[in-house]
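1. any chance you could fold what I've pasted below:
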Amino acid sequence: MPDPAPETRLARALAQLLADNDLGDYRPAGPDYTAAEHGILIDRPMPTTFDNCTLITPQTPIADGRANILYRVQLFTRVKGTVTDIRAHAHAIFALLDHAERTPPILGISWTEEYSRMHFDADTQKRVAVAQNFSFRGRRGH
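-> Below you'll find the model as predicted:
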């Protein structure tokens, strides 16, 4: 089986990084998440069967000269709770990634920053959400 695309490798590394920092549960393979878990998902439809999850969606990378590349990723996080709850979760992700050097340590990533964030009010099931967009400066061929 060929290696996954670099943006998929980045999404997987981010999922593991979030899990390692207690910002969700990540299982690369195996059964789906239970209602009690905060599942970390990669590039798939947002589930309706559980309330707490983070969906990582890699965007198309942008070339930056001959050697550099800009990877972009959206993290869409939903929790059952209040706007205060989602803001705290978003801030924890921000604190982990924004203006971080070599985070995550793959693809020659040298710098990471959040370039947009949008909060969503609670839906009819009292779930609040936030979309955070991050850019990762990396090197080609890593």
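2. going by C-alpha atoms from here, please, whenever you check contacts or count neighbours.
-> Noted.
3. helices of this protein, start to end?
-> Counting by DSSP state H, residue ranges of the helices within the chain are 6-20, 83-97.
4. would you do the same for the sequence below? I want to compare the two.
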Amino acid sequence: MLDPAPETILARALAQLLADNELGVYRPDGDAYVNPEHGVLIDRPLPTTFDACTLVSPQVPIADGRADILYRVQLFTRLKGTVADVKAHAHAVFTLLDHAEYTPAILGISWAEEYSRTYFDADTQKRVAVAQNFSFRGRRGH
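-> Predicted coordinates for the structure are as follows:
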């Protein structure tokens, strides 16, 4: 079996970090999530049946010189509730990752920061969403 791509390794580490900080439930073994759990999913279609979930979507990394690389990840979170609920969750994720050194401590990552955030109005099931985009400065070959 091939080793996963660095961006997949980063997505898995972020999913576990969210779970460790009680910002969702991550099951790396692929077991199913059930409502009302806040499932943390990696790079797959957003399920229509979950009221609370965070989708971790790694983007194509960008080379930065000969030794550095910029990893980018989007966290798309949907919660049943109000805009205030999703803003509180987004702020908790921001506090965990923005301007954080060595977080997560893989791939030679030295710095993380949020570079954009977009809120979405409630859907017909009264689920509000936010998309947060983060960059992680790492080293090649880790």
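5. TM value for the aligned chains?
-> Once the chains are laid over each other, their TM-score by TM-score structural alignment, normalised by the length of structure 1 reads 0.99; 142 aligned residues with a Cα RMSD of 0.5 Å.
6. picking that back up, now the helices of structure 1 in JSON lines, with distance to N133 of structure 1 and mean neighbour count?
-> Output for the helices of structure 1, formatted as JSON lines (distance: least, Cα to Cα, whole Å; neighbours: other Cα atoms under 10 Å):
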{"stretch": "helix 6-20", "distance to N133 of structure 1": "13", "mean neighbour count": "19"}
{"stretch": "helix 83-97", "distance to N133 of structure 1": "10", "mean neighbour count": "16"}
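7. which among those helices is found nearest to I56 of structure 1?
-> helix 6-20 (6.3 Å; Cα to Cα).
8. after superposition, how close is the closest one to structure 2?
-> Overlaying structure 2 shows helix 6-20 of structure 1 at a mean distance of 0.1 Å from the equivalent residues (mean Cα distance after the TM-score superposition for structure 1).
9. and the angle for that helix with helix 83-97?
-> For the pair helix 6-20 of structure 1 and helix 83-97, the angle between their directions (axes from the mean of the first three to the mean of the last three Cα atoms, to 10 degrees) equals 120 degrees.
10. against which helices or strands is helix 6-20 of structure 1 packed?
-> Helices and strands touching helix 6-20 of structure 1, as assessed by 3 or more Cα pairs under 8 Å, 6 or more residues apart in numbering; DSSP states H and E, comprise strand 39-42, strand 53-58.
11. out of these, which is closest to D98 of structure 1?
-> Relative to D98 of structure 1, the nearest member of the helices and strands packed on helix 6-20 of structure 1 by Cα to Cα is strand 53-58, separated by 15.9 Å.
12. what's the mean distance for the closest one versus structure 2?
-> For strand 53-58 of structure 1, the mean deviation from structure 2 after alignment is 0.1 Å (mean Cα distance after the TM-score superposition for structure 1).
13. coming back round to it: dump the helices and strands packed on helix 6-20 of structure 1 into TSV; add distance to E7 of structure 1 as well.
-> Below are the helices and strands packed on helix 6-20 of structure 1 laid out as TSV (distance: least, Cα to Cα, whole Å):
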stretch	distance to E7 of structure 1
strand 39-42	11
strand 53-58	6
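14. I'd like these as CSV, with mean neighbour count and distance to G24 of structure 1 appended.
-> Compiled in CSV, these are given as follows (neighbours: other Cα atoms under 10 Å; distance: least, Cα to Cα, whole Å):
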stretch, mean neighbour count, distance to G24 of structure 1
strand 39-42, 24, 6
strand 53-58, 23, 7
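15. which one of these lies closest to D123 of structure 1?
-> When those are ranked by distance to D123 of structure 1, counting by Cα to Cα, first place goes to strand 53-58 at 14.7 Å.
16. run the chain-centre distance for the closest one.
-> On the basis of Cα atoms, centre = their mean, to the nearest Å, strand 53-58 of structure 1 is displaced by 5 Å from the centre of the chain it belongs to.
17. and what of stretch 10-22 of structure 2?
-> Stretch 10-22 of structure 2 has its average C-alpha position 8 Å from the chain's average C-alpha position, going by Cα atoms, centre = their mean.
18. so it matches what in structure 1?
-> Following TM-score structural alignment, the partner segment of stretch 10-22 of structure 2 in structure 1 covers residues 10-22.
19. many thanks, we can stop here.
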